[in-house]
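S.K.: need a 3D model of the following:
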Amino acid sequence: MKSVRLVVTYDAEALHPTHELVCESPRVDREYLLEGRADDGVETVLSYVEGDAEPYERVLESMDGLLEYDLRAAGDGFFVYARSELDDRGRSLASAFDRETLVVVPPIEFRPDRTMALTLIGHPADLQATVDGVPSGLEASVWWIGDHAQAAGGRLTDRQREALAVAHELGYYDVPRSVGLEAVAAELDCAKATASTLLRRGEARLVADAVVGRGR
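M.R.: Model prediction:
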């Protein structure tokens, strides 16, 4: 088995309406798909969105094919449960990831630069078939390939990894600290509360991986 970090870039016209909101609205930062499945042309997903629920809900209510949804506030964002009918491109994308040996390591991150980032584990042939099988309007790029054990690092979202890297570079982890959380938030161009959440969640995942690894 191999693990792959895949980044899929969308053409502007290929964006899902909620991903388009992430790209265009200053009130919605990022969306993380935590769990999802597609059956008989219907997609059911659970996501966490960083930002304001009000514009996101407006977009949901205007979507064609939406069957139901539920939003619940949490932390600096909200959870979304949604079921919707897949369009042709959505069906093609779901088919590209429907491989016998393939596992998607959550979360899938929808980012404001029109990209989707995710980690996959599977046989090399199925991984390559997925890269080759993305539909028109999308372009898949492989960021790294490794042993499947490396996919544990994929539990860090790219935004969390960016926040940790920025904090390290600025001296937030120096002893004593060279800068405070305000400097990290300014560099990330986000609210102080958002920067704090990104760092705490990233740190928690790194610590959990370190403890598990030590125990083996």
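
S.K.: from here on, contacts and neighbour counts on C-alpha atoms
M.R.: Noted.

S.K.: grab the nearest non-local neighbour of F97.
M.R.: Nearest residue to F97, sequence neighbours excluded (Cα to Cα, 6 or more residues apart in numbering): T130, at 5.7 Å.

S.K.: can you show me the helices along this protein?
M.R.: 17-24, 53-62, 88-96, 124-133, 158-170, 181-188, 192-215 (DSSP state H).

S.K.: tell me which of those is the most buried.
M.R.: Stretch with highest mean neighbour count among the helices of the chain: helix 17-24 (a mean of 19; mean count of other Cα atoms under 10 Å).

S.K.: compute the inter-axis angle for that one and helix 53-62.
M.R.: 140 degrees (axes from the mean of the first three to the mean of the last three Cα atoms, to 10 degrees).

S.K.: so which elements touch helix 17-24?
M.R.: strand 28-39, helix 53-62, strand 103-111 (3 or more Cα pairs under 8 Å, 6 or more residues apart in numbering; DSSP states H and E).

S.K.: what angle do that helix and strand 28-39 make?
M.R.: 160 degrees.

S.K.: residues contacting helix 17-24, please?
M.R.: 12, 28-31, 56, 59-60, 63, 110-114 (Cα atoms under 8 Å, 6 or more residues apart in numbering).

S.K.: by neighbours, which of those wins?
M.R.: The residue in these with the most neighbours, by other Cα atoms under 10 Å, is E31 (26 neighbours).

S.K.: who's in contact with that one?
M.R.: E31 neighbours (Cα under 8 Å, 6+ apart): H19, V22, S47, Y48, V49, E50, E109, F110, R111.

S.K.: need those in JSON lines with distance to R205, can you?
M.R.: Shown next, in JSON lines, are those (distance: Cα to Cα, whole Å):
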{"residue": "H19", "distance to R205": "25"}
{"residue": "V22", "distance to R205": "24"}
{"residue": "S47", "distance to R205": "18"}
{"residue": "Y48", "distance to R205": "17"}
{"residue": "V49", "distance to R205": "19"}
{"residue": "E50", "distance to R205": "18"}
{"residue": "E109", "distance to R205": "16"}
{"residue": "F110", "distance to R205": "20"}
{"residue": "R111", "distance to R205": "20"}
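
S.K.: residue closest to the middle of the chain?
M.R.: E109 (1.2 Å; Cα atoms, centre = their mean).

S.K.: from what I can see it touches R155, true?
M.R.: No - under the criterion of Cα atoms under 8 Å, E109 makes no contact with R155, lying 10.9 Å away.

S.K.: for the comparison step, fold the sequence that follows:
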Amino acid sequence: MRAITFVVTPPKSHPAYQMFDEESQFTRERIYNLNVLEDGTMVLLGRVRGDLEQIRLVVEAQLDTLGFSISGTDGDGGLVYIHVHPPTEIKRFLELPREHEVFFDFPVEGTRDGKLRFVMIGETNEVLQQALADMPETMDFTIERISAYSDESGAVLAVLTDRQRDVLDVALELNYYDAPRQATHHDIAEQLGLSVGTVTEHLQKIEASVFGAFR
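M.R.: Prediction:
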């Protein structure tokens, strides 16, 4: 099996993009599932970080929202289910697996600047390239890598908490695990607004979980 990892920029003309752009107070952490229904509408289940009441007000204001529910126990985010009329290019994009022998790997990660990182899986590079060739022309995407598909990374991430994933994302973004190391615990802490001690504790737990998953 082969996989293409690419980052998609949602259409800026759509209100949902402004909700998660670089200047937004909300963060789209990950999408657990996306599905286009027979009537052409779309349902989405994902996790967002931010004030849930403010998220509720923004979702309610979207003219294309048909229904939604938000669940969470604190003011730091929660699960969001939304039923909407999707933009044409998004609908076309999500229908690619119906027309090609490919799959999307879930969950889909949200990046810190409001984009979405997808992994598309197929039997061969040719099948994946054919699917990408049918991407809507208005869809802005950047390919990050083409590689053999392995589900080991998903299994490892599944044992991490949401906060540990945040710390790991920033550590990777700052090249903390490069040799030689390009960042310190202080750099990661500054980026996340955490104390150095908290970041150190999280990294220790992350590394223990990752190493333990491969025993």
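
S.K.: not counting its neighbours along the chain, what's nearest the residue nearest to the centre of structure 1?
M.R.: Nearest to E109 of structure 1 is Y32, by Cα to Cα, 6+ apart, at 4.6 Å.

S.K.: closest to S3 of structure 1 among the contacts of E31 of structure 1?
M.R.: E109 (16.8 Å; Cα to Cα).

S.K.: show me what contacts the closest one?
M.R.: By Cα under 8 Å, 6+ apart, E109 of structure 1 lies in contact with R30, E31, Y32, L33, M116, A117, L118, T157, D158.

S.K.: 7 Å instead, please
M.R.: E31, Y32, L33, M116, A117, L118, T157 (Cα atoms under 7 Å, 6 or more residues apart in numbering).

S.K.: before we move on, the earlier item: in structure 2, what residue corresponds to the residue nearest to F97 of structure 1?
M.R.: Under the alignment (TM-score structural alignment), T130 of structure 1 maps onto A131 of structure 2.

S.K.: my understanding was that that match contacts L96; is that so?
M.R.: Yes - between A131 of structure 2 and L96 there is a contact at 6.4 Å, judged by Cα atoms under 7 Å.

S.K.: in a markdown table, list the helices of structure 1 along with distance to V80 of structure 1.
M.R.: Formatted as a markdown table, these follow (distance: least, Cα to Cα, whole Å):
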| stretch | distance to V80 of structure 1 |
| --- | --- |
| helix 17-24 | 11 |
| helix 53-62 | 9 |
| helix 88-96 | 19 |
| helix 124-133 | 27 |
| helix 158-170 | 19 |
| helix 181-188 | 25 |
| helix 192-215 | 18 |
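
S.K.: which one of those lies nearest to V104 of structure 1?
M.R.: Of the helices of structure 1, nearest to V104 of structure 1 by Cα to Cα is helix 124-133, at 10.6 Å.

S.K.: name the surrounding residues that touch that closest one.
M.R.: K2, A96, F97, R99, T101, L102, A140.

S.K.: looking at these, which is nearest S196 of structure 1?
M.R.: Distance to S196 of structure 1, by Cα to Cα, is smallest for A140 among the contacts of helix 124-133 of structure 1, at 31.2 Å.

S.K.: distance of that closest one from D209 of structure 1?
M.R.: 28 Å (Cα to Cα, to the nearest Å).

S.K.: aligned partner of V4 of structure 1 in structure 2?
M.R.: Per TM-score structural alignment, V4 of structure 1 is aligned with I4.

S.K.: show me what contacts the residue nearest to M120 of structure 2 when sequence neighbours are not counted?
M.R.: Sequence neighbours aside, F104 is the residue nearest to M120 of structure 2 in space, at 4.7 Å (criterion: Cα to Cα, 6+ apart). F104 of structure 2 is in contact with F118, V119, M120, I121, counting by Cα under 7 Å, 6+ apart.

S.K.: tell me who's in contact with the last one.
M.R.: When you say that, I think you mean I121 of structure 2. Counted by Cα under 7 Å, 6+ apart, I121 of structure 2 has contacts M1, R2, A3, I4, V102, F103, F104, D105.

S.K.: E29 of structure 2 maps to what in structure 1?
M.R.: Match for E29 of structure 2 (TM-score structural alignment): E31.

S.K.: that match - nearest residue in space that isn't next to it in sequence?
M.R.: The nearest residue in space to E31 of structure 1 (Cα to Cα, 6+ apart) is V49, at 4.3 Å.

S.K.: could you do G41 of structure 1 as well?
M.R.: Closest residue to G41 of structure 1 apart from its sequence neighbours, by Cα to Cα, 6+ apart: L86 at 5.4 Å.

S.K.: does the one you found touch T44 like I think?
M.R.: No - if you go by Cα under 7 Å, L86 of structure 1 and T44 don't touch, sitting 9.9 Å apart.

S.K.: and the nearest residue to L198 of structure 1 once chain neighbours are set aside, how far from V166 of structure 1?
M.R.: Leaving aside its chain neighbours, L198 of structure 1 sits nearest to Q160 (5.2 Å; criterion: Cα to Cα, 6+ apart). Distance, Q160 of structure 1 to V166 of structure 1, by Cα to Cα: 10 Å.

S.K.: now do the strand or helix carrying G197 of structure 2 against helix 185-192, angle only.
M.R.: In this assignment (DSSP states H and E), G197 of structure 2 forms part of helix 196-213. Orientation check (the same axes, to 10 degrees): helix 196-213 of structure 2 against helix 185-192 gives 100 degrees.
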